[in-house]
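Asks: predicted structure and sequence below. I'll ask about it afterward.
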Amino acid sequence: MTARAYSEKDQAKTTHFGFEKVRVDEKARRIAEVFDTVSPKYDFMNDVISFGTHRAVKWYAIKESNIKPGSKVLDIAAGTGDLTILISKRVGAHGSVIHSDINDQMLQAGRARLAKADIPDNVQFIQADAEDLKFEESTFDAVTIGYGIRNFTNKMQALREILRVLKPGGQLTIVEFSKPTSKPLQMMTDAYSSLWPTFGKIFVGNGKPYRYLVDSIKMHPDQETFKSMMQDAGYSHVNYENLMGGIAALHIGLKPQA
């Protein structure tokens, strides 16, 4: 797979909302509308669409995250808290997790869910924009993003901000939809994902957010391109692992030692 050139100039004034080219401020508003709509049944629909496989993928991502007992971790685009719950248990009572999301509805859904979870009292909730993080430099041992970065308006800016707040040697772990590695699997995935808006209409009463989901996956950079983006942002030891034949990919990079 060949990496395509990626330029921030493409995102300077306009960006993509699925296949549509829109103003940056317009994308922010429309992304908020998407997650305001899906938040009440977010977990249910994730299970329906993925047949529950997203849970195994997230578990594996945290297993590979290099998060240790006592670590201080930032979970970005944390949503309803799947990764936060796993991280909380891994860091234990002497560690801490910041559960962050730019969308208030998703943040509140995560807060409500974690209040019922059997986890240590080590989670803080903060509404935060990954492209403008309000944390000091070198704050976190690790940062995670689960199925969120494809929604960011300026991915390079977010990657640089995350690098800034990581401690030297700290690891960024991203799991995201990606590009299947075989043509037959790509065709099967395309055929199945074309049904998602119908599922959304049936179960949520609105298929449009799931049309955006399908389009956003197709617009997200492929594995090699995203690897190059992480390297260009300043990460070292950048690598990725295809999961489920490339339907998802696990991306890892470290902040270089000072």
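Replies: Yep, that arrived. Numbering: from 1, shown residues only.

Asks: drop to CA atoms for contacts and neighbour counts, all remaining ones
Replies: Fine.

Asks: which element is K68 on?
Replies: Counting by DSSP states H and E, no helix or strand carries K68.

Asks: from S236, how far off is the nearest residue to N206 once chain neighbours are set aside?
Replies: Counting by Cα to Cα, 6 or more residues apart in numbering, G200 is the residue found nearest to N206 once chain neighbours are left out, at 5.6 Å. Distance, G200 to S236, using Cα to Cα, to the nearest Å: 39 Å.

Asks: pick out whichever of the two has more residues nearby.
Replies: G200 (21 against 17; other Cα atoms under 10 Å).

Asks: wait, what's in contact with the more buried one?
Replies: G200 makes contact with 45, 206-210 under the criterion Cα atoms under 8 Å, 6 or more residues apart in numbering.

Asks: how much space between it and P209?
Replies: 8 Å.

Asks: and whichever strand in the chain runs longest, what does it pack against?
Replies: Counting residues, the longest strand found in the chain (DSSP state E) is strand 166-177. Packing partners of strand 166-177 (3 or more Cα pairs under 8 Å, 6 or more residues apart in numbering; DSSP states H and E): helix 53-63, strand 140-146, strand 248-254.

Asks: please compare the first structure with the one that follows:
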Amino acid sequence: MQSTRKLLNLARITLSRTAATASEQTTHFGYQTVKESEKEQKVHQVFEQVAQSYDTMNDAMSLGIHRVWKDIFIERLGPTHGMRLLDMAGGTGDISFRYLKYLEKQPNHQGRKSHVTISDINQHMLNVGEERARQQGLTAERLSNSSIDWQCADAEKLPFQSDSFTAYTIAFGIRNCTHVDKVLSEAYRVLQPGGRFMCLEFSHLTNETMQWLYDQYSFQVIPPMGQLLAGQWQAYQYLVESIRRFPRQDQFKSMIENAGFVHATYENLTFGVVSIHSGFKL
């Protein structure tokens, strides 16, 4: 009798676990379908693997054009003294460093201090960024008009108070998040009224022939290049696939509007290889 009860209890536990597993939502990791609870760890592993070679690979994959895209992104943001920026998925600091250098060149007649919080879910990426900041002299001690801090955080659950920042940037990071809608909602929450959301992300080309050529380059060249330069084929295979799974420009614009942002716009660069998305919190 006791043995029968044990078997029944074991059967109930097994059925309960099976039901829980079956009910768990799935999402995409590149072209793979995975449980939502698994994606964050998988993405974390990818960027942990590529952190040290990330900038080298960006130069190789884009033939250096990513630097031009980021320069244009900062020009469109148009930083001003007194601004408080949250740079999410800021990792190695590319966007924040441009922001700081842009401000250092601008006259500051009223002596207003600007600030940037560089945040990333991956501490390895932040470590690389902090070292780069020291090498470039972009430290709190050396900056005359700005200050900087680093924060490991999840874009879907930000540890910042509401209405804290005047601008929020995220470059080549939002497509790696499990719930893009939650990222947008959190961005809206932490921005002050009048604050601006800006996103730079790989997108979809507007010409079918060029898209086909771009696909051939992406799938046939980038993963082998990742293996050659960084010893990471699978990580760069994922990065290529994740671009194809990201919403098209109009779809992402609608998601930004659904999060509450107004005056949402996008601008294609290099025929739509990347797009700059913008929206305001009123």
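Replies: Arrived safely. Keep in mind that this is a model prediction, so the values were computed, not measured.

Asks: what's the TM-score for these two chains?
Replies: Remark: TM-score between the superposed chains equals 0.92 [TM-score structural alignment, normalised by the length of the first structure]; 245 aligned residues with a Cα RMSD of 1.2 Å.

Asks: returning to that earlier point: and for the longest strand of the first structure, what span of the second structure is it aligned with?
Replies: Strand 166-177 of the first structure lines up with residues 191-202 of the second structure when matched by TM-score structural alignment.

Asks: same question for stretch 207-220 of the first structure.
Replies: Under the criterion TM-score structural alignment, stretch 207-220 of the first structure matches residues 233-246.

Asks: E38 of the second structure maps to what in the first structure?
Replies: Under the alignment (TM-score structural alignment), E38 of the second structure pairs with E26 of the first structure.

Asks: which secondary structure element is home to its match?
Replies: Per DSSP H and E: E26 of the first structure is located in helix 24-38.

Asks: over to T27 of the second structure?
Replies: Counting by DSSP H and E, T27 of the second structure is part of strand 26-29.

Asks: buried residues of that strand, list them for me.
Replies: For strand 26-29 of the second structure, a neighbour-count test (16 or more other Cα atoms under 10 Å) marks 27-29 as buried.

Asks: could you find the closest non-adjacent residue to T92 of the second structure?
Replies: According to Cα to Cα, 6+ apart, the nearest residue to T92 of the second structure is G129 (3.7 Å).

Asks: spit out the contact partners of the one you found.
Replies: G129 of the second structure sits in contact with 91-93, where contact means Cα under 8 Å, 6+ apart.

Asks: scan those residues and report the most crowded one.
Replies: G91 (29 neighbours).

Asks: trace it over to the first structure, please.
Replies: For G91 of the second structure, the aligned residue in the first structure is G79 (criterion: TM-score structural alignment).

Asks: now do the same for its match: helix, strand or coil?
Replies: coil (DSSP: H, G, I helix; E, B strand; the rest coil).

Asks: so who does it touch?
Replies: By Cα under 8 Å, 6+ apart, the contact list for G79 of the first structure reads 100-101, 106-107, 109-110.

Asks: for the residues you listed, which one is nearest G253 of the first structure?
Replies: S100 (20.1 Å; Cα to Cα).

Asks: surely the residue nearest to T92 of the second structure forms part of a helix?
Replies: Yes: G129 of the second structure: assigned to a helix according to three-state DSSP.

Asks: and it, what pairs with it in the first structure?
Replies: That one, G129 of the second structure, aligns with G110 by TM-score structural alignment.

Asks: how close does its match get to V24 of the first structure?
Replies: Distance, G110 of the first structure to V24 of the first structure, using Cα to Cα: 26 Å.

Asks: how about the nearest residue to the alignment partner in the first structure of F280 of the second structure, chain neighbours excluded?
Replies: Using TM-score structural alignment, the equivalent of F280 of the second structure in the first structure is L254. Counting by Cα to Cα, 6+ apart, Q171 is the residue found nearest to L254 of the first structure once chain neighbours are left out, at 4.5 Å.

Asks: relative to A12 of the first structure, how far out is the match of G129 of the second structure?
Replies: G110 of the first structure sits at a distance of 32 Å from A12 of the first structure (criterion: Cα to Cα).

Asks: re earlier: neighbours of the closest residue to the match of G91 of the second structure other than its chain neighbours, just the number please.
Replies: Closest residue in space to G79 of the first structure, ignoring its immediate chain neighbours: M106 at 4.9 Å, by Cα to Cα, 6+ apart. Number of residues near M106 of the first structure (other Cα under 10 Å) recorded here: 26.
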